[in-house]
Each structure stands twice: as structure tokens, then as C-alpha cells.
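S.K.: My questions are about this predicted structure, shown below with the sequence.
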Amino acid sequence: MDAPPDPTAGPLRTADPVHAAVPDELRELLHPVDGVEVTFYDPEDRDTIPGGGREVEVLALPMIAGPWLKRLDEVPGLRAVVLSSAGYEHVLPHLPEGIALANAVGVHDTATAELALTLMLASQRYLPRHVLSQQAQTWDRSTPEGQPWRSLADSTVLVLGYGGIGRALTRRLLASECEVLAVASTDKPGDDLVDSVCGITHLPDLLPRADILAISVPLTEETEGLVDAEALALLPDGALLVNVARGGVVDHEALLAECTSGRLRAALDVTDPEPLPDGHPLWSTPGVLVVPHVGGASPASFPRMASYLQGQLTAYRDSGRLEHQVAGPQA
């Protein structure tokens, strides 16, 4: 009697065409892939399992994937999942055993870096204050009490997380005439943008030099709570913390205390908790700018996701595995 298949052994490919289920939002953008049959599904239809009743080897999740995560084990024949987001920690608790998972590497780099730069410029040049003055129809050229005029030019920016988003942000910061300190998990050689990349163990030496701390690391066991009270205390007075990664990377109680005292400032696309509840003190703390996790919200997201998915379907057809796997067999 044959032994049952091992669910951890990885995808099993046959000569039959790959069947993939893809959200309707990519219907007009995804080009055909030889050897791959695609069934499109409506992400808003919570009653119908993607695939039209057939087995689905590769499931592409929509940009808003939350409602589908708890139903992954209902998709028959599923072997691989492709996310539309760069972050993936929220998927891991729902990923069935033996299923490969790939995140959307590179899809949102430009949009997220663009927002990070926007948050920096808005905070450094006090744009929220000027917007309020415009609403009041008041010509007010003053800075917030006790605050100097600031700029992005000639600032030192510590980019914590020198991956795709970090590199895209660094490219924009150099165009803005900043000094960039790049930090990754370990020491690495430089590239065309920076002379060297420092390992995360160098943070205590680098934080006191940073006018701006820009966070773009994924949320993992190693990075959860990485920017804690001790790390925040090392930043110089008046420094700006910009987070476009995940809220859990930062100790928000410690951040709130530093910003409430007026010693630090913050510009946040992500928070902990998220969504940030009504009435949370971060909403009204002076020097804090909060936007509702819109880093990847861009017209470029869908065509870039379609191009990325086309590459993933081609790779799976050829090898039986996804590129950029972050979980599952052979990750």
C-alpha cells in the first residue's frame, strides 16, 4: 500500500496545466501564461470559494486579503499562495501545513518609499500646521512653540531595513541631499547608493547620529519591539521617527511618552494597535502625524502586482515552487 503524501514535502507537479485562482482586480492586467489556466474570482464574494469548484494549485490573494485568510484550508488542492502585500506575518497563523507562501516582493517599494518621503517632508516643513492655518484663513509663518525651522536637506537619515523599500527610499533621500545610514540584519558591502550597510547590532552607535529614523523592516520575532524605550532614548532631541513598516516594530507606549514630552516627533503610516482607535492619544499628540496605513495605495500597485504574479505563475509552472517564498516547504 502506498504511503500517504507528505504535506511538508513541497508542491507536487504533474504535466497537467497549473490551475490558478486570481482576484478580478487583476483580470485586465494579467497576461496569459502558457501552461497555466487562470480562474478569476470576485474578492467581495465571501460565499464562493475561488476556483469555481475545481482544485486550485496557486491562489493569488487580493489587496484586501483579511476575509480570505481564515478560509485557506477550504480551497481544494491548494499548494501555494501569493500575497499582494509585502508584509506576511498576519498570514502565518492561518497558513495550512505544507502550503508555500510568497509575499509581494518589489510591488509596493516605490509607493511606500514615496509615502515615507512625503511624511518626512510634511513633518520637517510643518505642513500639518500650515494646513490648519489655511483652514482658519490665517497667515501664520511661525513654527510650533519652541521648534526650529527644519528641512530634509542636510539631514542624517537612518534607514532601518535596507531591503527593497529601504533602497527605494534611500534613492529619494540622496536626491534630497541627505546623508543616509543604512542598516540591515547583518553587515554588508555597499552598493551604488551607500558605501556600506551596517548590521543591526550597530544601532546603539548609529541612533545618536540620526535626525530622522525611517523604519522599513518586516515584522518578525527579531524585529518585534526592536525600537523600544532604550532605542528611542538614544535618538537626539527633536529627532523624527517615520514608520512605514509595521506598528509592532516600535514600542508605542515609549514613543507616546517621548512625543508627549516634546523630545521626539513621529510620522506614522502604521500603528500598534491598528487601526488606531478613536480617541487614542497619538491622534492629538503635538508633533505626531498619523495616516491610515496607505503606503502601498497607488495606481501603480495593480499593474505591478499583475507583472509580479505573471512571473510567479511562470516560475511555479516550470519548477513547482514559487519565488521569494517566506513560509511553507523549502522556504
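M.R.: Happy to help now that I have it.

S.K.: C-alpha from now on. contacts and neighbour counts both.
M.R.: Fine.

S.K.: buried stuff in whichever helix in the chain runs longest?
M.R.: When the chain is parsed with DSSP state H, its longest helix is helix 301-319. Neighbour counts over helix 301-319 (16 or more other Cα atoms under 10 Å) mark 301-306, 308-310, 312-314, 316-317 as buried.

S.K.: same thing with stretch 242-259?
M.R.: Buried, per 16+ other Cα under 10 Å, within stretch 242-259: 242-252, 254-256, 258-259.

S.K.: Just the ones of these in helices?
M.R.: Per DSSP H, the buried residues of stretch 242-259 map to helices at His252, Ala254, Leu255, Leu256, Glu258, Cys259.

S.K.: can you tell me which residues contact the second one?
M.R.: What it means is Ala254. Contact analysis of Ala254 by Cα atoms under 8 Å, 6 or more residues apart in numbering lists Asp228, Ala229, Leu232.

S.K.: Inside strands: which ones of those residues?
M.R.: Among these, none falls in strands (DSSP state E).

S.K.: Looking at those, which one is closest to Arg27?
M.R.: Nearest to Arg27, judged by Cα to Cα, of those is Asp228 at 43.4 Å.

S.K.: quick one on the thing from earlier: arrange the ones in helices among the buried residues of stretch 242-259 in JSON lines, one row each, with distance to Ser133 as further columns.
M.R.: Converted to JSON lines, these look like this (distance: Cα to Cα, whole Å):
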{"residue": "His252", "distance to Ser133": "29"}
{"residue": "Ala254", "distance to Ser133": "30"}
{"residue": "Leu255", "distance to Ser133": "27"}
{"residue": "Leu256", "distance to Ser133": "25"}
{"residue": "Glu258", "distance to Ser133": "26"}
{"residue": "Cys259", "distance to Ser133": "22"}
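
S.K.: Would you map the helices across the stretch 1-150 of the chain?
M.R.: When secondary structure is read from DSSP state H, counting those that start in this stretch, the stretch 1-150 of the chain shows helices at 66-69, 109-124, 127-135.

S.K.: Can you say which of the ones you listed is nearest to Val82?
M.R.: Between Val82 and those, the shortest gap by Cα to Cα is with helix 66-69, which sits at 11.9 Å.

S.K.: could I get the contacts of Ala254 as TSV with distance to Gly190?
M.R.: Converted to TSV, the contacts of Ala254 look like this (distance: Cα to Cα, whole Å):
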residue	distance to Gly190
Asp228	27
Ala229	30
Leu232	26
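
S.K.: Included below, for side-by-side comparison, is a second structure:
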Amino acid sequence: MTAATGDVWLPFPAEEIEGLPTSFRYRRWDGEESFPADPADCVFYVTPYMKSRTVTLRPLAGMSALRVVQTLTAGIDHLAGGLDGLPAGVRVCNARGVHEASTAELALTLTLASLRGIPGMVRGQDREEWHGGFYGALADKAVLIVGYGSIGAAVEDRLLPFECGTVTRVARSAREAPHGPVHALADLPRLLPDADVVILCTPLTEDTRGLAGTGFLARMKDGALLVNVARGPVVDTEALLAELRPGRLHAALDVTDPEPLPPGHPLWHAPNVLITPHVGGSSSAFEPRAKRLVARQLTRFAAGEPVDNTVLVTGQTPPHTLRNHPYARGVHHALDGDAE
């Protein structure tokens, strides 16, 4: 079967995607119980978005002719365990370029809302209370971005007009970036005490699980704000609660551990915390960018050209090491994650 023929499984109706090659048979499947066709005929699988890991992996076992798996997430760890039976040479691609705008907007929203005391004002409005006074501002603050991939860079782009005092960048390894130097993770102990705002955009790997733990949080200055748009397990929840309860730190969290946060969990009512329900990538910005990515990838695939955003090739990167891959993420839909 050549690259220009075969079935393509899409979570969107094909007629809604401009620029698709005409040589494929397009099958719409967004996680429904019944399959739209025989999985054995699928050569290009665009995974459903915001569906469970079980749903996403279910057709893979029968996709014997598969050439490309295209996720609509920044991360791929929701595929862990489902790639073992695939033929060698299947390319697994992430959705780099799809979630940057939406996630960066939310990171900025959480930061500004927390600094300006918006959660308390909303609660005051519910009680018809007037909460005047002076509040924090983003201007002149020292901001530390932990996880400086494409989302981290998009966050910085949106910070620039707000007259921050400094923006410091941290990634897995040191390098130069257009806005300035990027520090290595090993530099965090030195950098944390100077930061007024710490924004987590890092992927969830074995190295970053629990990264914001007791030592990390203890190094943050009194009154500093922790913003997490990465993955819940990047933060040690109990360690964070220990800092929130006495009011030493503030937090704004789009992701939590556990997730979803269950009723009665102490994080719901901890002081100085703003929680949003993992909506970093779930915005009107998602669908048009996702459809453009799919059209570009299929155009390249039909022409026999290398697809973009390849983060794993079966038979070259053993699936059992997926959890350590720099693009791997922590929860099933990894909707607004990033990677270096």
C-alpha cells in the first residue's frame, strides 16, 4: 500500500478540513463504539481529542497497515502500551503548533487574575461585598518559566507587553533562544528564590514528576505565585498544600493531582489558590489549528514527504521507554502540554 492510498481516520468530518488530498478514503471516528471501517485498511490515524486512553488505543491493535499516528495533543504518553503491536516504522507525531496560543493565554489569565485578586472579588460580588484596596500587578515582577518549549516561548511572548521586571527561562538543558538564554533544570535551586511568579510548562517525565516538591516550593520567596499549566503530577500536591495553608505561597492551577479533583479534596478550599478544570487547550483556538495541522500532514504524507512533529518511530524508540521520552506527558489527553 503506497503512502497516497488507503484509509485515513479523522475525528472531524473530512468536508470540514480544507486542503485534504483526494487520494485517501476518509473515515470519521471520534471514539464511538463501532468502527467506521476495517482498522486493517487505515494508513493514517488521527487520534480522537479529549477521549480516554482506552478509547484512543482500541483500534490500534488492528491497524496492521498503519504508517502514521497523529495525535491532537502536545504529548503522546496516552499511547504508551498501545504501540507494541504496530509494525516497525510507524511515525508518531504530536500536535506542536496547535495548543500554544490557547495554553499561553490561560497561563497569562491565571497569572493576572491571581495577582490582581480577581477570585476574591468574584466571591465578594456573590456576597455583595466591595473589596477595594491595593493589589499586585504583573508589571515589575520577576517571572520564571519552567519548561521553555514552544508553549513556554508563547507564554513569554504574551508577557512582554506587561513590563515584567525580568523573564527567566528554564528547560531540560541550557541553550540560547531568541529572547535570551535558557537555563538548565539544574539551575532551578539558584533561580527560584528571585522569582515572584513561577509558571510551569514542562512536560511530565520521570525527571519532572514531583519537580515542584518540598525543596522546590521552599525555595520560592514568601508571597510568590506558582502557576501550573503543565501536568498535575509535576507538582507535589501535599507539599503545595503545606505552603498554601499558612498563606506563604499562592497558586493558580489548570491541572491537579489527582485529576479531576474530587469533591472534598483539601485543595478546593486551600487559601490563595485559583483552580481551573484543565482547560488550557480547550478553547476556540483549538479546532482551526488542529484542522490545518491535519491537512498539512496529510499533504506531505500523500506526496511521500516526511511528516512533521515526529517524536517517535516504532522499532527505533521502544514503546516501553515512552514514559521517558522528552515529548511524553502525564494525563490521557495532554491537551495543552509542551516539550522541549
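M.R.: Yep, it's here. Because the structure is predicted, anything quoted here is derived from the model rather than measured.

S.K.: So which of the ones in helices among the buried residues of stretch 242-259 of structure 1 is the closest to Pro273 of structure 1?
M.R.: His252 (8.8 Å).

S.K.: so the longest helix of structure 1 versus helix 109-124, what angle?
M.R.: Put simply, helix 301-319 of structure 1 runs at 140 degrees to helix 109-124, going by axes from the mean of the first three to the mean of the last three Cα atoms, to 10 degrees.

S.K.: gap between the two ends of stretch 247-262 of structure 2?
M.R.: 23 Å (Cα to Cα, to the nearest Å).

S.K.: counterpart of it in structure 1, which residues?
M.R.: Under TM-score structural alignment, the alignment places stretch 247-262 of structure 2 onto residues 262-277 of structure 1.

S.K.: and Arg129 of structure 1, how many neighbours does it have?
M.R.: Neighbours of Arg129 of structure 1 under the rule other Cα atoms under 10 Å: 17.

S.K.: which one is whatever residue of structure 2 lines up with Ala231 of structure 1 nearest to, not counting chain neighbours?
M.R.: Using TM-score structural alignment, the equivalent of Ala231 of structure 1 in structure 2 is Phe216. Computed as Cα to Cα, 6 or more residues apart in numbering, the closest residue to Phe216 of structure 2 that is not its neighbour in sequence is Pro189, at 7.1 Å.

S.K.: how much space is there between the counterpart of that neighbour in structure 1 and Ala65 of structure 1?
M.R.: In structure 1, the residue matched to Pro189 of structure 2 (TM-score structural alignment) is Pro204. Going from Pro204 of structure 1 to Ala65 of structure 1 by Cα to Cα gives 37 Å.

S.K.: Also Ala153 of structure 1?
M.R.: Relative to Ala65 of structure 1, and taking Cα to Cα, Ala153 of structure 1 is found at 38 Å.

S.K.: So for stretch 185-205 of structure 1, what gets flagged as buried?
M.R.: Neighbour count says stretch 185-205 of structure 1 has Ser185, Val194, Val197, Cys198, Gly199, Ile200, Leu203 buried, by 16+ other Cα under 10 Å.

S.K.: can you check stretch 273-280 of structure 2 too?
M.R.: In stretch 273-280 of structure 2, counting by 16+ other Cα under 10 Å, buried: Val273, Leu274, Ile275, His278, Gly280.

S.K.: Hmm, Pro193 and Arg219 of structure 2 touching each other?
M.R.: Yes - in this structure, Arg219 of structure 2 is within contact of Pro193 by Cα atoms under 8 Å, at 5.3 Å.

S.K.: Can you tell me which of the ones in helices among the buried residues of stretch 242-259 of structure 1 is closest to Arg265 of structure 1?
M.R.: Looking across these and measuring by Cα to Cα, the closest to Arg265 of structure 1 is Cys259, at 5.5 Å.

S.K.: Would you map the strands across the stretch 1-150 of structure 2?
M.R.: Using DSSP state E, counting those that start in this stretch, the strands of the stretch 1-150 of structure 2 run over 7-10, 25-28, 42-46, 68-70, 91-93, 142-146.

S.K.: For Lys198 of structure 2, give me its contacts.
M.R.: One thing to correct before we go on: residue 198 of structure 2 is Val, not Lys. So Val198 of structure 2 contacts Val143, Leu144, Ile145, Val146, Leu192, Ala224, Leu225, Leu226, Val227 (Cα under 8 Å, 6+ apart).

S.K.: Check which helix or strand the counterpart of it in structure 1 maps to.
M.R.: Alignment note (TM-score structural alignment): Val198 of structure 2 maps to Leu213 of structure 1. When elements are assigned from DSSP states H and E, Leu213 of structure 1 belongs to strand 212-215.

S.K.: post-alignment, that strand versus structure 2, mean distance?
M.R.: Taking mean Cα distance after the TM-score superposition for structure 1, the mean distance separating strand 212-215 of structure 1 from the aligned residues in structure 2 is 0.5 Å.

S.K.: List the buried residues for that strand?
M.R.: For strand 212-215 of structure 1, using 16+ other Cα under 10 Å, the buried residues are Ile212, Leu213, Ala214, Ile215.

S.K.: was I right about the first one contacting Leu240?
M.R.: Yes - using Cα under 8 Å, Ile212 of structure 1 and Leu240 qualify as a contacting pair, with a distance of 4.7 Å.

S.K.: so how many other residues sit close to the counterpart of Gly149 of structure 2 in structure 1?
M.R.: When structure 1 is aligned by TM-score structural alignment, Gly149 of structure 2 is paired with Gly163. When neighbours are counted by other Cα under 10 Å, Gly163 of structure 1 registers 20.
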